[in-house]
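In: Can you look at this prediction? I've put the sequence above it.
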Amino acid sequence: MKRFFLATALCACASLATAEEPVIYTTDESFDDVVFGLENAILDEGLVIDSVSHTGDMLERTKADVGGEVTIFTKADIYSFCSAALSRKVMEIDPMNVQFCPYDIFVAQQPGGQVMIGYRPFPAGEMQEVQLLLDGIARAAIGME
């Protein structure tokens, strides 16, 4: 019985946790120009792009299959990459920082809207160094250096 109450309490606490808002920058640049800037900014840091998820294409391609009627994004891609040195540094401090790797930056545009570039914020502590890296890359991609 004691375990049941503990599990219930843990579930209640977990359900109260809310995700932080993403860090987002908007620009009047075209989607393709922002993507080009992002790719270059990642490479300029000496990093390798692990993958690009074409989330906007997937959502549009599957819209009818799942009963959707709205075009959410005209384009939306998510770039995944990692820094071996920085990842090692933060994981030596706390091995559970593995949950944050690889790092992602998204570029998206909603119909009729500006292009957005952003990322999920990281928790306080050692992961703030990763957040500074992502912020610098996102800002460089749109010329906000």
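Out: Good, I have the coordinates. Numbers count the residues shown, from 1 in each chain.

In: From now on I want contacts and neighbour counts done on CA atoms only, so please keep to that.
Out: Fine.

In: Show the contacting residues for Cys101.
Out: By C-alpha atoms under 8 Å, 6 or more residues apart in numbering, Cys101 lies in contact with 82, 87.

In: So Thr26, which state does it fall into?
Out: strand (DSSP: H, G, I helix; E, B strand; the rest coil).

In: Any idea how many residues pack against it?
Out: Look at Thr26: counted by other C-alpha atoms under 10 Å, it has 15 neighbours.

In: A further structure is provided below for comparison with the first:
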Amino acid sequence: MKSFILAAAMSIGFMASAQAEEPFTYAFDGSFEDATFAVENAIVGQGLVIDYVSHVGDMLNRTGEDVGSEAMIFKNADIFLFCSAVISRQVMEKDPMNITHCPYGIFVMETDNGVTIGHRDYPDGSMQAVENLMQQIVAEAVGN
């Protein structure tokens, strides 16, 4: 029972620290489809493979009624998940616990306010190489 309580407390601590960081977000001047295409091309252009695309917006829209909500959070929202063997090895050699950040994700979302591309803010220090990669990919996708 003590192990369960400790694990639960640690999970809550990790969630609280993860929620404390604001993601990096960038407005995209174009459609959701153009933004997802730009993100996909920027990831692949870095020589990376997209492992999975999570269609979060579709899931939330599909399940809203089932969970008693009529709120439409996103018009569209996808998360592109991928990893870099080179950078992942680099950051995990510095700290094996950096495994908790892999795979890396870039999101594209569309709301009434427009289309946004972004990624989480990774911890300072040993995860800086990942954050640099994410910023390069997003900068390319938004046209900077």
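Out: Cool, got the structure. Owing to the predicted nature of the structure, the values given are computational and were not obtained by experimental measurement.

In: Next, the TM-score between them, please.
Out: The TM-score (TM-score structural alignment, normalised by the length of structure 2) is 0.87; 135 aligned residues with a C-alpha RMSD of 1.9 Å.

In: Can you pull up the most central residue in structure 2?
Out: Nearest residue to the geometric centre of structure 2 (C-alpha atoms, centre = their mean): Gly105, 3.2 Å.

In: how near is that one to Val130 of structure 2?
Out: To Val130 of structure 2, Gly105 of structure 2 is 11 Å away according to C-alpha to C-alpha, to the nearest Å.

In: re the thing from before, where's the residue nearest to the centre of structure 2 relative to Met10 of structure 2, distance?
Out: From Gly105 of structure 2 to Met10 of structure 2 the distance is 23 Å (C-alpha to C-alpha).

In: ok, now Asp58 of structure 2?
Out: 31 Å.

In: now Gln128 of structure 2
Out: 24 Å.

In: Ok, Asp66 of structure 2 next?
Out: 30 Å.

In: what kind of secondary structure is the residue lying closest to Ile43 of structure 2 once chain neighbours are set aside in?
Out: Excluding the flanking residues, the one nearest Ile43 of structure 2 by C-alpha to C-alpha, 6 or more residues apart in numbering is Ile137, at 6.1 Å. Going by three-state DSSP, the secondary structure assigned to Ile137 of structure 2 is helix.

In: for Ile137 of structure 2, what are its contacts?
Out: Ile137 of structure 2 makes contact with 39, 42-43, 46, according to C-alpha under 8 Å, 6+ apart.

In: same thing but 10 Å
Out: Contacts for Ile137 of structure 2 (C-alpha atoms under 10 Å, 6 or more residues apart in numbering) come out as 38-46, 106, 118, 131, 143-144.

In: Buried ones only from those, please, as a ChimeraX command.
Out: The ChimeraX selection below is limited to those of the contacts of Ile137 of structure 2 classed as buried (16 or more other C-alpha atoms under 10 Å):
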select :38,39,40,41,42,43,106,118,131
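
In: From the contacts of Ile137 of structure 2, which land in strands?
Out: 106, 118 (DSSP state E).

In: Closest one of the contacts of Ile137 of structure 2 to Asp95 of structure 2?
Out: Closest approach between the contacts of Ile137 of structure 2 and Asp95 of structure 2, by C-alpha to C-alpha: Glu131, at 15.4 Å.

In: wait, what's in contact with Ala139 of structure 2?
Out: So Ala139 of structure 2 contacts 26, 39, 42, 117-118, 133 (C-alpha under 10 Å, 6+ apart).

In: Check the gap between the closest residue to Val98 of structure 1 other than its chain neighbours and Gln109 of structure 1 for me.
Out: Distances taken as C-alpha to C-alpha, 6+ apart place Met91 nearest to Val98 of structure 1, at 6.4 Å, with adjacent residues excluded. Per C-alpha to C-alpha, Met91 of structure 1 is found 34 Å from Gln109 of structure 1.
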